[in-house]
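Novice: this one's structure only:
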């Protein structure tokens, strides 16, 4: 008599084990290949940066880390790169718009994996990690400093260290305390009054500052999440451990992400970004300056003296393919912004280039309804998603942060 219930229990246990072993049965082989391509395990090693010969120099990276967190690298002595790129917040600040010396017009972007980007900022106005690092230093709303002021500061605080890594410092004895191509009219006039050789020496030192900060930023990488552990198990044909498995809702969201919802069209690969620029009809923020996105900075990135084709690049011009062959005019670039990585996305609201949406639910709703762009043509189209499907998408996105 006792064997009946025992047999039922044994059969039930066998069924559970069988179902567990077939936990990936709801994904087709094609879906499994797509999912595997999105795991961090599929990420290729970080390539060298031939435009920055100090990119993988430990000494340069250490100096770059010091400069990154040094508030002395600003006009008022209160702003560092780390002011907006907070080390405990995925190197971003949780604000709709970044705040340095003043409030900027854009959301602070996280920095993990940033060394893999071909263009930088929401609009791609710089084409290398080291040239990007220089831009906020002179921006009047961010660090608001000047090139000669930074040169004097480097000599005073880090002179020996700088020369050990890079080169002898230029002669600063007769240079203005604060001068540069930006800043106050007096500072710009002082810059114009310097000789070509003096300006060239300061620009060389200034580019080295960017290369040191870039060497540090190359060390900022994504960490594996529950999605990656689940994906690796799926690819290896084994059952994920209990803490790494995806719930049925999260699996539904993953299937929607790579299928019906079309999210992976742009949010693709291990970093969940195609590194391109898209008009997705995101509304502007009332009161901010007109922001036309990528189309407004095409001339700026080509004219930047620190771009890949400029004289401060290390290595040959063969490294400058992205700049030489970038899309230079197209209606699609109007109000187009960079596709951000979705890794860690659940932990860094608000969203979009100026913090327009406060929750992932609002983001998903925007992409489902696909409102018209105020200028140009949006690339997204309405997708009929039920409330349950929208919730599943949000549930899946959260697995990229755990």
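Specialist: That came through fine. Note that this is a predicted model, so its numbers are computed, not measured.
Novice: from here on, just use CA atoms for contacts and neighbour counts.
Specialist: OK.
Novice: residues contacting residue 250?
Specialist: 392, 393, 395, 396, 399 (C-alpha atoms under 8 Å, 6 or more residues apart in numbering).
Novice: mind putting these into JSON lines with distance to residue 370 and secondary structure?
Specialist: Converted to JSON lines, the contacts of residue 250 look like this (distance: C-alpha to C-alpha, whole Å; DSSP: H, G, I helix; E, B strand; the rest coil):
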{"residue": "392", "distance to residue 370": "19", "secondary structure": "helix"}
{"residue": "393", "distance to residue 370": "16", "secondary structure": "helix"}
{"residue": "395", "distance to residue 370": "21", "secondary structure": "helix"}
{"residue": "396", "distance to residue 370": "21", "secondary structure": "helix"}
{"residue": "399", "distance to residue 370": "25", "secondary structure": "helix"}
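Novice: between those, which sits nearest residue 329?
Specialist: residue 393 (34.3 Å; C-alpha to C-alpha).
Novice: that older thread, which one (most neighbours) among the contacts of residue 250?
Specialist: residue 393 (26 neighbours; other C-alpha atoms under 10 Å).
Novice: alright, now check it against this:
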């Protein structure tokens, strides 16, 4: 552990060199530095919801209502059975508990939870989208998720959402000559139909499609993280209230490992318990799941017509600093993926980007052993956690539910 080592006491006060605060939890005394780290992870330290300058409707209540309806609408899929809510289940922290997503087909990546994602500058495991609305559009046209296309999307809007759409975004464009199916992505037939459209017709379709994504994003911004027992513990530390009834000795020991010897806070920092960057942690890809990574994704987000600098963004170029100054290459991006928030993590088995690890205990064993990465170079270093330390760390992680 870095800094002063957390000290377990069973009797009278144990004097250590340095300044100790009078915060004891089941025998643990926190230093000033440790207390600051703990408080930085609590929801009370969460900053205000950031603006999304690329989405001019991000905080519009009518867009939120429309987005909530679109989020749950199975008509926005090829087979009429798949909605965003099919994989992002409220009762499962807006994910699905499956190793990989299951839409009209089987995906290759795990469904990520979406509470609190409005605080992230990058979306998907590899960060190939730079806004919630750009991310929302991807699954709609993914052949194994919704399997839909943007021309079909605007037909659904016109048939079922004309009034709420126009109340939010203004009049729908003239759909004369717009085919039932057309998209630059998707089936050969829809791609061919898209190519036959004039650029003005393509733009009309894109505008409605993008507005739908912005409405879904407005709804997703309302899905904020929920307080946990850890947050109550941190709040008690902040106020000086008693903490003995809030954590067991094992949970407090696990917290000490989390912010110290375990190096967990290096990637899982801040109130959302993720640094929103990209890391290689040596988890090999599934043999049957082709694996992109952050290095591959940087060119995708740069080329995305729906990125912050694109024609469909509401942001001035100077507001797109994340994209403008994005690291686009480098060995550290090989095999790197975004760590999801750890809030509620122990209820989200299996784990990692394709469900490669079945239990939280096995995840901790992997991080403790730090095996070399098959692709690129792992950032992990061996921790050699004892079985007691691994159990304590698992106990702490359960307080994040």
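Specialist: Nice, I can see it. What you see is a predicted model, and the numbers here were worked out from it, not measured in a lab.
Novice: what lines up with residue 232 of structure 1 in structure 2?
Specialist: Aligned against structure 2 by TM-score structural alignment, residue 232 of structure 1 finds its counterpart in residue 235.
Novice: and what of residue 60 of structure 1?
Specialist: In structure 2, residue 60 of structure 1 lines up with residue 63, judged by TM-score structural alignment.
Novice: once you drop chain neighbours, what's closest to its match?
Specialist: Among residues not flanking residue 63 of structure 2 along the chain, residue 215 sits closest, at 4.7 Å (C-alpha to C-alpha, 6 or more residues apart in numbering).
Novice: ok so, going back, looking at the contacts of residue 250 of structure 1, spot the one nearest residue 43 of structure 1.
Specialist: residue 399 (18.0 Å).
Novice: which ones are touching that closest one?
Specialist: 225, 226, 227, 250.
Novice: next: residue 255 of structure 1.
Specialist: Contacts for residue 255 of structure 1 were tallied using C-alpha under 8 Å, 6+ apart; they are 27, 31.
Novice: same check, this time on residue 322 of structure 2
Specialist: Counted by C-alpha under 8 Å, 6+ apart, residue 322 of structure 2 has contacts residue 121.
Novice: ok, residue 141 of structure 1 touching residue 97?
Specialist: No: with contact defined as C-alpha atoms under 8 Å, residue 141 of structure 1 does not count as touching residue 97 (11.1 Å).
Novice: and these two? Which one has more around it.
Specialist: Per other C-alpha under 10 Å, whichever of residue 141 of structure 1 and residue 97 has more neighbours is residue 97, with 20 against 16.
Novice: so what does the more buried one match up with in structure 2?
Specialist: Checking TM-score structural alignment: residue 97 of structure 1 goes with residue 100.
Novice: next, count neighbours for the closest residue to its match other than its chain neighbours.
Specialist: Among residues not flanking residue 100 of structure 2 along the chain, residue 110 sits closest, at 4.1 Å (C-alpha to C-alpha, 6+ apart). Residues near residue 110 of structure 2, counting by other C-alpha under 10 Å, number 24.
Novice: OK, contacts around the aligned residue in structure 1 for residue 110 of structure 2?
Specialist: Aligned by TM-score structural alignment, residue 110 of structure 2 pairs with residue 107 of structure 1. Contact analysis of residue 107 of structure 1 by C-alpha under 8 Å, 6+ apart lists 95, 96, 97, 98, 351, 352, 353, 354, 355.
Novice: residue 107 of structure 1 and residue 214 of structure 1, how far apart?
Specialist: Going from residue 107 of structure 1 to residue 214 of structure 1 by C-alpha to C-alpha, to the nearest Å gives 20 Å.
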